[in-house]
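Chemist: Fold the following and give me the result.
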Amino acid sequence: MNTSVLAEPEWQAREQAHAQRMREWTVPHQERRARGEKHPVLDFLFTYYSYRPAHLERWQPGPGVTLAGPAARRFLERPGFAETAEGVTLDPSACTGRRARTAEFVLRLLSATATRAPRLSCFGLHEWAMVYREPAASVRHAQVPLRLGSAGTDAVVEAMDIRCGHFDAFRFFTDPARPRNTLAPTRENQADLEQPGCLHANMDLFKWAYKLDPFVPAELVGDCFALAADIRELDMRASPYDLAAYGYSPVRVETAEGRAAYARAQAAFARRAEPLRARLIGICRILLGDRVAALE
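Modeler: Here you go, the predicted model:
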């Protein structure tokens, strides 16, 4: 693996730029949490995804980069870093045990996903299926009203085909909604069903990036997080919730115009996710080294 050496001022500038970029999201989240204020769109990025705000702001160079200068020695306090004659660098051979198993799973999943064409016909109905025939007090965001009310929401679910292939969305469907799904996603068949048009599959690039910490460059983690944040906005704008009080206009997927708008945005996100997925695949290959051949 080729390596590059970053002088101390260079890597410190990247470190500061990354932290500043991530504070666009972490600081407002921490301020809301201090006030005890919930946000039905943005909290998901820090609750469903388990990466702490402080870790999101934290910088690491990724494999193949050596950090020069005395300040780099503080990275030796973190797992995976080693000292060389030129400075401090990540050691891919330190990716063992649980992290190696994670890298194997991520490589299989993302490689399989990358081989498929985006499917753009789900129209975000997973969020509708999560509240189908659910008492109003029991829905996931009970503090937010449903745009069409409970009966109107149920009618949309009953009138449309639901084609959710993402297990981590499907597992939140209400019991009456599950039989309405045309697919049967499970954890075991995840790699068989995941496809690059799926909003949640593309949001999850952030999860796979931080699950491989510290071996993914912080800027790539940040790119995956920024993508997840933008997708989350579409995900909830297309949901049955009325989010006008939070400044979000609806994407009315119950109409033909809304479905067309959703599919266009979905396709744009798929294009944006493609190079990020490819970079994560490449990092998994570096981490696994000779073990890659056994997985293919």
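
Chemist: Going by C-alpha atoms from here, please, whenever you check contacts or count neighbours.
Modeler: OK.

Chemist: Which stretches in this protein count as strands?
Modeler: Listed in chain order, the strands of the chain (DSSP state E) span 4-6, 65-67, 81-83, 88-90.

Chemist: Isn't residue 154 up against residue 133?
Modeler: Yes: look at residue 154 against residue 133 with CA atoms under 8 Å: they come within range, at 6.3 Å.

Chemist: Any chance of the strands of the chain in a markdown table with mean neighbour count as columns?
Modeler: Formatted as a markdown table, the strands of the chain follow (neighbours: other CA atoms under 10 Å):
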| stretch | mean neighbour count |
| --- | --- |
| strand 4-6 | 15 |
| strand 65-67 | 24 |
| strand 81-83 | 18 |
| strand 88-90 | 25 |
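
Chemist: Out of these, flag the one nearest residue 262.
Modeler: strand 65-67 (39.8 Å; CA to CA).

Chemist: ok, and what's touching that closest one?
Modeler: Residues outside strand 65-67 that contact it (CA atoms under 8 Å, 6 or more residues apart in numbering) are 3-8, 11, 86-90.

Chemist: how about 6 Å then?
Modeler: Strand 65-67 is contacted by residues 3-6, 87-89 when judged by CA atoms under 6 Å, 6 or more residues apart in numbering.

Chemist: returning to what we had before: of all the strands of the chain, which lies closest to residue 269?
Modeler: Proximity to residue 269, assessed across these by CA to CA, is greatest for strand 65-67 (29.4 Å).

Chemist: returning to that earlier point: a markdown table please, covering the contacts of strand 65-67 and showing distance to residue 284.
Modeler: Below are those laid out as a markdown table (distance: CA to CA, whole Å):
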| residue | distance to residue 284 |
| --- | --- |
| 3 | 17 |
| 4 | 19 |
| 5 | 22 |
| 6 | 23 |
| 87 | 24 |
| 88 | 21 |
| 89 | 17 |
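
Chemist: for comparison, sequence B:
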Amino acid sequence: MEVLEREEWQARAASHAARVDAYVTPHLERREARVKHPVHDFLFTYYSQRPAQLRRWHPGVGTALADAPEYAGLKGYASTDGAVAVSAEHVERQRPLLEATRRLLRATAGRPAQLGCFGLHEWAMVYRLADDETRHADWPLRLGNEGTDAVVESHRISCSHFDAFRFFTEPARPLNTLSPAVDDRADFEQPGCLHAGMDLYKHAFRLSPMVPSDLVADCFELAREIRVLDMRAAPYDLSGLEVDGRPFTPVRIETAEGKREYAAAQAGFAERAAPLRARLLTHCDHLVQDRDLRGTNARRLDA
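Modeler: Okay, the predicted model is just below:
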């Protein structure tokens, strides 16, 4: 067990907070002003991790914090020998989550990336809806209702991600060539899916405080970039929007050129997501195996 003195862990915590504040602060300012941003607010509104939770730094299992009363009452932590660390009891309680996450990550990593979906999940979410019924009703559809519906009807839709598929409109659901469900994610998830890449952030923060916050922040930053592509390829006309100070330009997936642009960017994100998925999987393996090893040793002592 590595023990960090207060000065050292406070510096790491402050560095982490400053890193994520580049994204948290603008979101909080928009929220205060009641201004919605369909791209950059997504990670704070769709996922359950609150901004304050993202800002809080955790060292992960195997590192203890000296002179850290701020952590003594936090979920998952326990005091031992004058320091605070994630407890073995917390890891044990998280066994079902660890095993389920490990199973999903391993299955996803074991499949080749499929790059032929072209972001049509967002189009299927507005298929045959009126303007005021869409998820981002403040923004018009780039091709209008009829043009958007025509794109959906003229393409093969093969969404493998349940949390995207579940938002399809009722008329769009039968058009999907796959039928992912809540209980069979590991049977469908594949590394080319943009939402599988974004969900690495979800997996990372759900494993907090067992995994270090630098991994959570790495996954957050990748998810943020993926979300930009997700909405650039969406059917909405976001031409009046700025993203990181730059004009927002669409990826016109209804054209051959747009399809090539989308697939190339998708492949790039799949490549960048792979090492993050591997890091998460390594943490899951170690946490589960360490528990198994402790149980085996205890049984040997009892014998």
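
Chemist: out of the contacts of strand 65-67 of the first structure, who's nearest residue 53 of the first structure?
Modeler: Nearest to residue 53 of the first structure among the contacts of strand 65-67 of the first structure: residue 89, at 23.9 Å, using CA to CA.

Chemist: mind listing what that closest one touches?
Modeler: With contacts defined as CA under 6 Å, 6+ apart, residue 89 of the first structure is in contact with 66, 81-82.

Chemist: As a markdown table, the strands of the first structure with distance to residue 117 of the first structure would be great.
Modeler: Putting the strands of the first structure into a markdown table (distance: least, CA to CA, whole Å) gives the following:
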| stretch | distance to residue 117 of the first structure |
| --- | --- |
| strand 4-6 | 35 |
| strand 65-67 | 34 |
| strand 81-83 | 38 |
| strand 88-90 | 35 |
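
Chemist: closest to residue 230 of the first structure out of these?
Modeler: When the strands of the first structure are ranked by proximity to residue 230 of the first structure (CA to CA), strand 65-67 comes first, at 29.5 Å.

Chemist: tell me, that closest one lands on which residues of the second structure?
Modeler: On the basis of TM-score structural alignment, strand 65-67 of the first structure is assigned to residues 63-65 in the second structure.

Chemist: Please name the nearest non-neighbouring residue to the residue most central in space within the second structure.
Modeler: In the second structure, the centroid-proximal residue (CA atoms, centre = their mean) is residue 199; its distance is 2.7 Å. Excluding its sequence neighbours, the residue lying closest to residue 199 of the second structure (CA to CA, 6 or more residues apart in numbering) is residue 223, at 7.5 Å.

Chemist: That neighbour matches what in the first structure?
Modeler: Using TM-score structural alignment, residue 223 of the second structure pairs with residue 228 in the first structure.

Chemist: Also residue 143 of the second structure?
Modeler: By TM-score structural alignment, residue 143 of the second structure lines up with residue 148 in the first structure.

Chemist: check contacts around that match.
Modeler: Neighbours of residue 148 of the first structure in contact, by CA under 6 Å, 6+ apart: none.

Chemist: do that again at 8 Å, thanks
Modeler: Residue 148 of the first structure makes contact with residue 240 under the criterion CA under 8 Å, 6+ apart.

Chemist: picking up where we left off before, my guess is the match of residue 223 of the second structure meets residue 204, correct?
Modeler: Yes: contact criterion CA under 8 Å: residue 228 of the first structure and residue 204 qualify, at 7.4 Å.

Chemist: can you pull out the helices in the stretch 201-303 of the second structure?
Modeler: With helices called from DSSP state H, counting those that start in this stretch, the stretch 201-303 of the second structure shows them at 213-232, 256-302.

Chemist: who wins for proximity to residue 101 of the second structure among those helices?
Modeler: Checking the helices of the stretch 201-303 of the second structure against residue 101 of the second structure by CA to CA gives helix 256-302 as the closest, at 7.5 Å.

Chemist: rewinding a little: wait, which of the helices of the stretch 201-303 of the second structure is closest to residue 116 of the second structure?
Modeler: Using CA to CA, the helices of the stretch 201-303 of the second structure put helix 256-302 closest to residue 116 of the second structure, at 7.0 Å.

Chemist: Who are the packing partners of that closest one?
Modeler: Secondary-structure packing of helix 256-302 of the second structure (3 or more CA pairs under 8 Å, 6 or more residues apart in numbering; DSSP states H and E): helix 88-93, helix 95-109, helix 194-206, helix 213-232.

Chemist: 7 Å instead?
Modeler: Other elements packing on helix 256-302 of the second structure under the criterion 3 or more CA pairs under 7 Å, 6 or more residues apart in numbering; DSSP states H and E are helix 95-109, helix 194-206.
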